[in-house]
Structure formats: structure tokens, C-alpha cells
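>>> this one's sequence-less:
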């Protein structure tokens, strides 16, 4: 709840700067006709439009995922490609893009994982939340692009299955990563994803984002509007 949002946040936020961003917070390659944007978190949060949300008509299968990924010829789907991209130590890749071994750090909870089966690929803004926030008006092709977005590193993140399932479809007003040092980064990447895809926030979510933005004053948001 919002009354708990500021607890310890100022001392524990992860400071991001344009010169020293973690891999999952780097700016995406600019889409044709779109310019990469770099803003401090408070200014970025102010750009997220506020609107009421509705989940009417939502089903998960309206977002096709995982598709064949960035390279259909490699036999790996989006999930497998994200796992390979985010590995601290690369996994072995067998026939059919079966991954084994490797090492990942789940930034939501700071856990090291050496079994890809124990990781989920989380949509930074969950599919249901995106539907509530504007994706209900998209066509199927755009929803598929959103669900498999590897052109912005913050859109999809490999995290422990436990934290992903705790998060479910919640926004930052009701769920935050349990690792305190992850929280400013998370709010920055959440905001970047909302702006990249021109998604709205309801008032409760917007209020939460503003509280975190005050605590995470050194966090920088990088995003490129989606094509």
C-alpha cells in the first residue's frame, strides 16, 4: 500500500546514471523516426498519462508469446533468447535450443540461479496491466510485439519464478521487488516501459510512482517509443 512505499526507500535506492546503467536499463536502439529519451525519474513519471483502467475482455492468449524471437533461424524462442542475453555465465545450448547450466542473477531478489528452468521471463509491465492501460485498443500484431519486446532491454527480465509469481499482474502500488536495492531500478524500468508503449496509469499507481520518484531522485530513465 502507498502508506508503506517510502519505508527505507531513500537510503536503499539503486542510483542509475547515464554513464553507469545496469544492462537491463540501457536505452533501446532507436526505432525509425523515434528518438531515444533520457529523463530523470520524476520528469518521466510526470509524462505517464493518468486514466481509469478496465480489464474487460482480457485473456492472456490475446498476447502471442513466446514467438520465434529476434532470429527465427536459431531455433530459440523469445524466452530462450532473453535467458541467453541476460546470463552472467552463458548456458550450454543443445539441439532444439535446450538450455542447461549457466548463471543468472535475479535482480528482484538478488538470488543467483544456475538452472534456467527455475527462471521466469517477466514482462516488466504485466500483460494484464498493459491491457488495462491501453493495449486493449491494439491489434493482435502490436500485442505480439509488446509481449516479445527485445528491442528495449527493460521490457523483459529473467527473474526467479517465485518473485515473478508473487508479482503476478500487480503494479507498483501493491507490489515491489523484495530486494530493497532493486526498487529504484524497478520503478525506472516500469516507467520506461509505460512510456515506450504509451501506456497509462490509474491514479493509485501514479501516486505510488510519484512517491518512489521522490525517494529515487538520482534514477535516470532511458526509453525509445515503440514503432
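Done, it's in. Keep in mind the model is a prediction, meaning the values are calculated, not measured. Numbers count the residues shown, from 1 in each chain.

>>> make it CA atoms for all contacts and neighbour counts henceforth
Noted.

>>> The spatially closest residue to residue 107 that is not a sequence neighbour - how many residues pack around it?
Nearest residue to residue 107, sequence neighbours excluded (Cα to Cα, 6 or more residues apart in numbering): residue 182, at 6.3 Å. When neighbours are counted by other Cα atoms under 10 Å, residue 182 registers 20.

>>> is it true that residue 182 touches residue 108?
Yes: under the criterion of Cα atoms under 8 Å, residue 182 makes contact with residue 108 at 5.9 Å.

>>> right, and the helix or strand after the helix or strand that contains residue 194?
Using DSSP states H and E, residue 194 sits in helix 183-196. Using DSSP H and E, the next helix or strand after helix 183-196 towards the C-terminus is helix 203-215.

>>> another structure for you, compare them:
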């Protein structure tokens, strides 16, 4: 469904991504610890990786707003104004990685919850370019892309949870749950150190569950 920036601006942002029909079915909620154990363990290899192999940011619905802008619109605490060519002005965002608020979109990066390089290491090297593009612009899974401070995103870089966790310690359960959600959705593997780190955090998250729809 095509949506103009003016229509987007008028919609409740929680509803923006409910407009496109989906034929996939969400899996039943799974306790975080069980979801982690269900991930396939495999060695990682970055051989051949290049960021350009994951085309982004696209404008899949051709409404004038690319993936970055769509995420900013979806995650705004206070909705920005949407101008010509989807230029955003005003608004407010909350970066949960480091417990900071921002009033300028340019201060935020859109983080791939599981970084592109990590996805490559974990199975995406075997995908078609079309599937890698779908991964890099995944607006159907709300936790796949997240608006965060540029500084926290660049600190994270392409690290997995054995190497990096958000500086705001009380967000670790959320972060590990979202990481596991994306790995589950896309059938990505984990290495031993990564799984150990996920399990360590998950021990303190008894109520956390993973619920997602398998990627097409």
C-alpha cells in the first residue's frame, strides 16, 4: 500500500506498519532461554563480506520515505513534521541503548539489531542479494531496526553480545531478547561465545519471551 508523507504524518505511528498485509504467521511466544537454545551453533566467517552486499536504505513502498525515515517515524516519542522528500523536522526520540533523548533526527543512527557483518557471518553470506536487501530493510519485524544515538551505534559497530552490550545495564534483557528475535526470524546461527553471552544475560530475564514471524 502506498502512503504519502502527509498520510504518514496523520496516522498514529503504532499503526503505520499494520497497513501492509502479511501471509506469514507468528510463532507462539517462546521463553528467551528456550529460543536461545533453539539457535544453531556454528563457526563464523567474514570472508567476502562487503556492506554494499546489503542494499539499504530503500523506499520499498515508494512513498518518498526510505527505511531510515520510516524507522524514525515509527519510533518517535513526539512525532516530527514530515516535509518535502520526507524531510523530518522537530520530534523527539529516545535511545534506549544509553538512556538518552534527542530532538534532532540527525543525531540518531538506525541500528541493525544484528549488524550486517554479523548476519553475513551467521548465514547471510549464502543468501541472494534480494534476501540480503530484505534483511537490511526489515520493517516487518519491529525490533530488527532501532533508532539509537549515533555514539552508541558506532560503539557497538559489528559486535555481538559477547563483545558489546548497551551501556544502560537495565536494558540488557530487552537487548538480548531483540537480538535473539532477529536471529530466530532470519534463521541465523550463533557461535559458542555469543550463545554463552546470551544465556548469561537471559538468566536474569525470567519473563522474557521471543515472538516473531519467520522471514519469507
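The structure has been received and is ready for your questions. This is a predicted model, so every value here is computed, not measured.

>>> Work out the TM-score between the chains.
The TM-score (TM-score structural alignment, normalised by the length of the second structure) is 0.88; 198 aligned residues with a Cα RMSD of 1.4 Å.

>>> Residue 83 of the first structure contacts residue 160, doesn't it?
No: applying Cα under 8 Å, one finds residue 83 of the first structure not in contact with residue 160, separated by 11.8 Å.

>>> which residue lines up with residue 153 of the first structure in the second structure?
When the second structure is aligned by TM-score structural alignment, the residue opposite residue 153 of the first structure is residue 142.

>>> so which helix or strand takes in that match?
Per DSSP H and E, there is no helix or strand for residue 142 of the second structure.

>>> show me the contacts for it.
For residue 142 of the second structure, the contact set (Cα atoms under 8 Å, 6 or more residues apart in numbering) is empty.

>>> Also the one 3 residues further on?
Residue 145 of the second structure makes contact with 71, 110, 111, 112, 113, 137, 138, 139, according to Cα under 8 Å, 6+ apart.

>>> Using JSON lines, please lay out these together with neighbour count and secondary structure.
Output for the contacts of residue 145 of the second structure, formatted as JSON lines (neighbours: other Cα atoms under 10 Å; DSSP: H, G, I helix; E, B strand; the rest coil):
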{"residue": "71", "neighbour count": "20", "secondary structure": "helix"}
{"residue": "110", "neighbour count": "18", "secondary structure": "strand"}
{"residue": "111", "neighbour count": "23", "secondary structure": "strand"}
{"residue": "112", "neighbour count": "24", "secondary structure": "strand"}
{"residue": "113", "neighbour count": "25", "secondary structure": "coil"}
{"residue": "137", "neighbour count": "25", "secondary structure": "coil"}
{"residue": "138", "neighbour count": "18", "secondary structure": "coil"}
{"residue": "139", "neighbour count": "18", "secondary structure": "coil"}
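
>>> Distance-wise, check the most far-flung residue of the second structure relative to its centre relative to residue 117 of the second structure.
Ranked by distance from the centre of the second structure (Cα atoms, centre = their mean), the top residue is residue 84, with 26.3 Å. Counting by Cα to Cα, to the nearest Å, the separation of residue 84 of the second structure from residue 117 of the second structure is 33 Å.

>>> Ok, residue 145 of the second structure next?
Using Cα to Cα, residue 145 of the second structure is found at 15 Å from residue 117 of the second structure.

>>> Can you tell me which residue is spatially central in the first structure?
Residue closest to the average C-alpha location in the first structure (Cα atoms, centre = their mean): residue 124, at 2.3 Å.

>>> In the second structure, what residue corresponds to it?
Aligned by TM-score structural alignment, residue 124 of the first structure pairs with residue 113 of the second structure.

>>> on that earlier part again, map the residue nearest to residue 107 of the first structure onto the second structure.
Counting by TM-score structural alignment, residue 182 of the first structure lines up with residue 171 in the second structure.

>>> Would you check that that match makes contact with residue 96?
Yes: with contact defined as Cα under 8 Å, residue 171 of the second structure counts as touching residue 96 (7.2 Å).

>>> Which stretches in the second structure count as strands?
Counting by DSSP state E, the second structure has strands at residues 30-31, 81-82, 88-89, 93-95, 100-102, 108-112, 145-149, 209-210.

>>> Need those in CSV (columns: distance to residue 165 of the second structure).
As requested, the strands of the second structure are arranged in CSV below (distance: least, Cα to Cα, whole Å):
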stretch, distance to residue 165 of the second structure
strand 30-31, 20
strand 81-82, 33
strand 88-89, 30
strand 93-95, 14
strand 100-102, 16
strand 108-112, 13
strand 145-149, 13
strand 209-210, 18
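
>>> among those strands, which is nearest residue 55 of the second structure?
With Cα to Cα, the closest approach to residue 55 of the second structure among the strands of the second structure belongs to strand 108-112: 12.9 Å.

>>> Can you spell out which helices and strands pack onto that closest one?
When contacts are defined as 3 or more Cα pairs under 8 Å, 6 or more residues apart in numbering; DSSP states H and E, strand 108-112 of the second structure sits against strand 145-149, helix 150-156.

>>> These into a markdown table, with extra columns for distance to residue 49 of the second structure?
Listed next are these as a markdown table, based on distance: least, Cα to Cα, whole Å:
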| stretch | distance to residue 49 of the second structure |
| --- | --- |
| strand 145-149 | 20 |
| helix 150-156 | 18 |
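
>>> Tell me how many other residues crowd residue 46 of the second structure.
Around residue 46 of the second structure there are 13 residues (other Cα under 10 Å).

>>> Could you do residue 43 of the second structure as well?
Neighbours of residue 43 of the second structure using other Cα under 10 Å come to 10.

>>> Surely it is in contact with residue 191?
Yes: if you go by Cα under 8 Å, residue 43 of the second structure and residue 191 touch, sitting 5.5 Å apart.

>>> which one among the contacts of residue 145 of the second structure gets closest to residue 129 of the second structure?
Comparing the contacts of residue 145 of the second structure against residue 129 of the second structure with Cα to Cα places residue 137 closest, at 12.3 Å.

>>> No more questions from me, cheers.
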